[in-house]
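Fold the stuff below for me.
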Amino acid sequence: MNLNIKAEKENTYDAIVVGSGISGGWAAKELSEKGLKTLVLERGRNVEHIKDYKTANWNPWDFKHGGWQSNEMKDKHPIQSRCYAFDEATQDFWVNDKENPYNEVKPFNWLRGNHVGGRSLMWGRQVYRWSDIDFEANAKDGHGVDWPIRYKDIAPWYSYVEKFAGISGQAEGLPQLPDGEFLPPMEMNCLEKHVAARIKETYKDRIMTIGRVAHITKALEGSTRGTCQYRDRCARGCPFGAYFSSNASTLPAAAATGNMTLRPFSIVLEVIFDDATQKAKGVRIMDAETKEVIEYYAKIIFLNASTLGTASILLNSVSKRFPTGLGNDSDQVGRNLMDHHFGVGAGGTFEGFEDQYLYGRRANGIYIPRFRNISEATKRNDYVRGFGYQGGASRGRHSEMDGIGVTLKESNTEPGHWGMWIGAWGEHLPYADNTVRLNKEKKDKWGLPTLDIDCNFRENEMAMRKDMLESAKEMLEAAGLKNVGGNDEMPPPGHCIHEMGTARMGRDPKTSVLNGFNQVHAVKNVFISDGACMASSACQNPSITYMALTARAADHAVSELKKGNI
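Here you go, the predicted structure:
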């Protein structure tokens, strides 16, 4: 892999990709494999696959604090430390909040990692296709703008990226959750199988299936990546390459072509717009280590800096043609910020299966697909859209750990009752006044504007949460669990790490930023295929949709370039 650290100021490429995470890695792979000399710009440090997963094989006693968060870690990471995946083993993958400030107009947890691979090293790896129920929702209920694509437009691209990424899952034939290209599914444990059976018996409109997850469970044809070892240490980086990440798959594929140049420590300041051609001609960056400002030029630019990162770049890219930000004719750049609302669900205990236990550490859970507002029979009058559940069952330790020494150790080896928890992930509607804006008064350590984030959940989400809680309790009770209780932690937006919107796709340039191929309406050689492009949020984890949209957009970009249209 080429590392471009000290390039000449006027270095020219065929394509520039900003960001190396889930969507940026795909843009790099597709553009490089199609023959374009591609520069990949990453604002953070380089992370080399395997070599830089330094804690991947550490045991708890190898850590100074046993793997837990220390006060020093929390001091440097007051926002990042709110995430379940942030701990002593993974801290190097999360930004230093003091060096990367932002401004919470309303509470918002911006959880992120600035390094090669981005959040593809840290994600939960759950992958669920969208259906026409999702792509048609805005048009049908009037929230947001109509998507310029439908499921049929993206279905072949879902298949394309799934075959390369490696997706484990079970086909279920559901219209609201299309099946994909699946490797063998992981196995549910005995209590999960029991609950799944009871849900199927009790409800005509609900099922429980094993999670669809980006883990290789069987040797992937044409790949040198390994299979999942059921260690559940994924957040540290996988030395086997068993789960999908840019570092393990798309970036090596791009590097293998000889066409990709990777430049870490490159903070993209703005896209450079050429008034003469009415196209973007390149990007201006600041070297994160030296603070040197450098310009790079290309025929095609892909912005994949994350929803908020891309919005920041667009808003900072001002010119005579675009005084409020590149492509912002519609005043939609920075608007319609969404996240999934979650942190609500139920759990309980189960009496039985005392002769059974778990095998391995399965890096996956169960999934209960959306069952609300998908037909007239399932329509609700108190809210629109819907939600799905994730969770799992396990058997804890014996609750009565008495004594000291040997007695305590022996009691600690006795398994306790089985229990199960399910939590809901709900759709967040696109509200025009959920915004992100540049704050030029408050600067970061590089002297650059910070972001004001003004986003919240509203009446529709609150009404949905009541149903999320009650339905979770109802299903567990119907499955025979005892001591069932619900909870609603109500974390703020951002906490689900599914932020999207801010540069939405649409049919009309007056109300959207991008067309159906992720092109900026008024600047045809700029493409945005990260979370910023989304016109609605659905309730499914979005990463596989970003991958498919990116592969599709790259294919279109190269085709248009060859035709001389961009």
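
all contacts plus neighbour counts: C-alpha atoms, from now on.
OK.

How about residue 1, nearest residue that isn't a chain neighbour?
Counting by Cα to Cα, 6 or more residues apart in numbering, residue 1 lies nearest to residue 255, which is 5.1 Å off, once chain neighbours are set aside.

That neighbour: what's it in contact with?
Taking Cα atoms under 8 Å, 6 or more residues apart in numbering as the criterion, residue 255 is in contact with 1-2, 29, 32, 261.

Next step: those restricted to helices.
29, 32 (DSSP state H).

pretty sure residue 264 contacts residue 44?
Yes: judged on Cα atoms under 8 Å, residue 264 makes contact with residue 44 at a distance of 5.7 Å.

next up, for comparison:
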Amino acid sequence: MSKFYYNEEQDSYDAIVVGTGISGGWAAKELCENGLKTLVLERGPMVKHRDDYPTANMDPWDFPHAGQATREDIKQQEKQSRTGYTTSAASKHWFVNDLKHPYNEVKRFDWMRGYHVGGRSIMWGRHSYRWSDIDFEANKNEGIAVDWPVRYKDIAPWYDKVEKFIGVSGENLGLPQLPDGQFEPMMELNCVEDLFRGKVSEHFNGRAVTAGRVAHINSDKKFEGDGRVRCQFRNRCIRGCPFGGYFSSVSSTLPTAERTGNMTLRPDSIVHEIIYDPNTKKATGVKVIDRETKEEFEFKAKVIFLCASAIASTSILMQSKSDRFENGLGNDSGELGHNIMDHHFLAGASGKFDGFEDKYYKGRKPNGIYIPRFRNLGGDSNMKDFVRGYGYQGGAGRGNYEEMIAEASFGKEYKDAVLSPGGWSMGMTAFGEILPYHDNKMTLDYDKKDEWGLPTVTFDAEIKENELNMRKDMTDQAVKMLEKAGARDIEPYDRPYALGLGIHEMGTARMGRDPKTSVVNGNNQVHACKNVYVTDGAFMTSASCVNPSLTYMAFTARAVHHAAQELKKGNI
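Take a look at the predicted model:
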């Protein structure tokens, strides 16, 4: 993909996509395949599949300081370094410099950002799960926040489409809380994981242990993209995969969009405002600042897709002020920036297993086990002190089980204390749902601006009593399952958690039926400006307890289909 620079003769397009990550790549692909001339804008530099993965083939001894972060590294990523892994020499180049991209915290918020073509689709954890009607109906049934205007049947065909395209390995289980999908062969469990699976099934009615459903090709089937082949079991995914074994927009959706001849990609383009025409009640384009030259441009389009991430897309809407929208484009409800959600985790347990000294495994499997939600599903599963639920990710190995959990690969002190190299150990951490609290919010600070003259984000969000009660059960049940599986030296844990740490920011421009209580409608359109669609995590009305990226992709594909039909009808 060649780098495009502004050309006055090319200032108007059928569609504009802001962002090139999980959602932006899908928007670009679908719009281009629908025949729309599409401008894709990315605020960071170009990344080309294979050519721009500098550490992909490096071994531990190839890194200075054994790959450990230096004081200078930590100084550049002071907030992100709290997570323990963004400053790793293998992946620090994918995460932004906190000094160049500051933000503010009323309460701690761990905001991990990747500003480059491909966004966090290069570094994501790749777990890919469908929502069920239990998730889509929870708000309504419990009287929390607002009701989703869609149900599982509306999204199911789009889940099918996405899974078939990206390649998701997994096992169909027939569980109502975790719908089955279109899967590549499941990655095999190792001997201790298989033992654990049997013991949990034996002792805990209604609980299932399976392999994590991850966006990895696990067959010789041909997938669209840039020469994608099956996973090589290197487990260096966060560095960028030269084989395209896992899904990323740079190896898959963006090359597919480019092949249509309809995509124009412009990196180094910071979108900060949507231009609104009060006469037509539509957006006419976007305002852009060139990251390197700081020149300002405007690009026009018939339809705009915001896919810049939950926080960035909402920041753009907030900055898009006019006589019609004094508090930000589409903010008639006053909900813009509110209802920030994530998944709380780092609560669970680990233990050691005797035996199996003659057993090992081949390769470095890029995932471990998954235990689907088993709380508050009816009957004996219902809890008195919290609503919603959680699922576990984890794994067993002769080494560090946390290598199996992308979001938990840090905390060396804990690993060293609990795990003995050479012996079998197993651990798990639960990912729990956070409710959509109105007072969990982000705002813009116009007194503290970045180097492009744009306001910085301030976060004011925290977990509350429901999540704190859930964490006790997350820890207790992990211990009980390990006990029944025969583990010894079991160590429960509940580490400090702040929003953002799960890297699943959601909410801030939520979907709903009523313009008085939500920002976008059931087709992802801004209620009061129908040619602007928001299809990243910003539109989420609740959080479920499963990783959200597959849902973003499904909603994005569905929204593009809607936009293409509406354009043909002349409705937008």
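
Superpose the two chains and report the TM-score.
Scored against TM-score structural alignment, normalised by the length of structure 1, the superposed chains reach a TM-score of 0.96; 550 aligned residues with a Cα RMSD of 1.2 Å.

ok so, going back, quick one: which two of the contacts of residue 255 of structure 1 are the most distant?
Distance extremes for the contacts of residue 255 of structure 1: the farthest pair is 2 and 29 at 14.0 Å, using Cα to Cα.

Neighbour count: those two, which is higher?
Comparing residue 2 of structure 1 with residue 29 by other Cα atoms under 10 Å, the one with more neighbours is residue 29, at 26 against 12.

Give me the three-state assignment for the nearest residue to that one once chain neighbours are set aside.
Closest residue to residue 29 of structure 1 apart from its sequence neighbours, by Cα to Cα, 6+ apart: residue 254 at 4.2 Å. Secondary structure, DSSP: H, G, I helix; E, B strand; the rest coil: residue 254 of structure 1 is helix.

Run a quick neighbour tally on residue 254 of structure 1.
By other Cα under 10 Å, the residues close to residue 254 of structure 1 number 26.

for residue 151 of structure 1, same thing?
17.

try the one 10 residues further on
Look at residue 161 of structure 1: counted by other Cα under 10 Å, it has 21 neighbours.

so it is in which element?
Assigned by DSSP states H and E, residue 161 of structure 1 falls within helix 151-165.

right, and the helix or strand after that helix?
Following helix 151-165 of structure 1 in sequence, per DSSP H and E, is strand 167-168.

Checking my notes, residue 439 of structure 1 in a strand, right?
Yes: assignment of residue 439 of structure 1 by three-state DSSP places it within a strand.

That one maps to what in structure 2?
Taking TM-score structural alignment, the alignment pairs residue 439 of structure 1 with residue 445 from structure 2.

pretty sure its match is touching residue 459, no?
No: Residue 445 of structure 2 is not in contact with residue 459 according to Cα under 8 Å; the separation is 10.3 Å.

With neighbour numbers in mind, choose between those two.
residue 459 (23 against 14).

Skip the chain neighbours and tell me the closest residue to the counterpart of that one in structure 1.
Here residue 459 of structure 2 is matched to residue 453 in structure 1, going by TM-score structural alignment. Distances taken as Cα to Cα, 6+ apart put residue 436 closest to residue 453 of structure 1, at 4.6 Å, once the chain neighbours are dropped.
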